[in-house]
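Q: sequence and computational prediction follow.
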Amino acid sequence: MSDLTGKRVAIIATDHVEESELVEPRDALRAAGAEVRVHSTSTEPIQGVRSDTEQTQQLEVDATFADLDPAAYDALVVPGGTVNADTIRTDEQAQAIVRAFAASGKPLAVICHGPWLLISAGLVAGRRLTSYPSIADDVRNAGGTWLDEEVVIDEHLITSRSPADLPAFVTALEDALA
């Protein structure tokens, strides 16, 4: 485990986020010493899910998308969950946040259905990435190269397919921050 003391990481998510894809990176990064804050459309708790259909716990939110200053963070995490990803992809503030991180060259870690936000923000063309297999055609249609691998790193963009890939996803993010 890397020492990430002094690093700040933002996670952006909405209701019906795949719980493990938010909680596991958040907890691992905190255990490594990073400050991690969750941002959403409001400061109300968001609903976690498992496999899109089973509701899990309500997850605490620290601040809104409007409160997120990309310059104040060292990395951004975008978890999946089909409903979360489909909701967040149309949010103009969320699109602006991922565009700012992409332009900054800071680590941008996106998992499962999260790449839908990258597609809607116009950030996939010419990039190599992975995602949940059901959106591989969306990635290709947006001009990206989709790879069926547990983690794909393309410069500062880190992507993974599903909760099964979380160990590799978290390790890649920790390595990028170290």
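A: The structure has been received and is ready for your questions.

Q: only C-alpha atoms from now on, for both contacts and neighbour counts.
A: Noted.

Q: out of everything not next to it in sequence, what's closest to the most centrally placed residue in the chain?
A: Most central in the chain under Cα atoms, centre = their mean is residue 78, positioned 1.4 Å from the mean C-alpha point. Leaving aside its chain neighbours, residue 78 sits nearest to residue 110 (4.7 Å; criterion: Cα to Cα, 6 or more residues apart in numbering).

Q: what's the helix or strand for the one you found?
A: In this structure, residue 110 sits in strand 108-111 according to DSSP states H and E.

Q: and that strand, how far from the chain's centre?
A: Chain-centre distance of strand 108-111: 4 Å, with Cα atoms, centre = their mean, to the nearest Å.

Q: one more to weigh against that first structure:
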Amino acid sequence: MKTIAFLLHNHFEQAEYEDVNNQLKDKGYKTLLITTNDKKEVQAMQGDVDKSDTFTADVLVEDANVSDYDALILPGGTVNADTIRGNGKAHQIINAIYEAGKPLAVICHAPWVLINTGIAKGKTLTAY
């Protein structure tokens, strides 16, 4: 069974995590949640200002092992994506996934991270 990891902080767009997570599970994938937060409880948002549900991460970013994941998804949310852009440990995981040739999916505001990690350099991207 393939394992798909989500990487996020706080104030991520709930639908971009929860809906995608549910669809992957329905298709038989194992999913897990990695956070750059300092605790495992993470806050979802509906839009940029309305707090929504909280979720419990499976792994803190410093304990994540890229070899355990077959793909990585970065949900959006302005604050979430902006926070991950400045997190060196998140960059290490993202770059390791990319360098291993594993799928890397970025949603909404998350492509910002590809600029900060250097992955976007020399590439043409289409994003919302």
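A: Now that the structure is in, tell me what you want to look at. Quick caveat: nothing in here was measured; it's all calculated off a predicted structure.

Q: quick one on the thing from earlier: aligned partner of the residue nearest to residue 78 of the first structure in the second structure?
A: Using TM-score structural alignment, the partner of residue 110 of the first structure in the second structure is residue 106.

Q: surely that match and residue 74 touch.
A: Yes - taking Cα atoms under 8 Å as the definition, residue 106 of the second structure is a contact partner of residue 74 at 4.8 Å.

Q: ok, now which ones touch the equivalent of residue 59 of the second structure over in the first structure?
A: Aligned by TM-score structural alignment, residue 59 of the second structure pairs with residue 63 of the first structure. Contacts for residue 63 of the first structure were tallied using Cα atoms under 8 Å, 6 or more residues apart in numbering; they are 37, 38, 39, 40, 42, 43.

Q: so which of these is surrounded by the most neighbours?
A: Tallying neighbours with other Cα atoms under 10 Å puts residue 40 at the head of these, with 25 neighbours.

Q: counterpart of that residue over in the second structure?
A: Under TM-score structural alignment, residue 40 of the first structure pairs with residue 35 in the second structure.

Q: check residue 13 of the first structure too.
A: With TM-score structural alignment defining the correspondence, residue 13 of the first structure maps onto residue 8 in the second structure.

Q: so its match makes contact with residue 78?
A: No - taking Cα under 8 Å as the definition, residue 8 of the second structure is not a contact partner of residue 78, at 11.4 Å.

Q: who's more crowded, those two?
A: Set residue 8 of the second structure next to residue 78 and count neighbours by other Cα under 10 Å: residue 8 wins out with 30 against 17.

Q: please report how far the closest residue to residue 41 of the second structure other than its chain neighbours lies from residue 9 of the second structure.
A: Counting by Cα to Cα, 6+ apart, residue 56 is the residue found nearest to residue 41 of the second structure once chain neighbours are left out, at 4.5 Å. Counting by Cα to Cα, to the nearest Å, the gap from residue 56 of the second structure to residue 9 of the second structure is 11 Å.

Q: return every residue with contacts to both of those two.
A: residue 42.

Q: who has more neighbours, those two?
A: A side-by-side neighbour count of residue 56 of the second structure and residue 9, using other Cα under 10 Å, places residue 9 first with 30 against 14.
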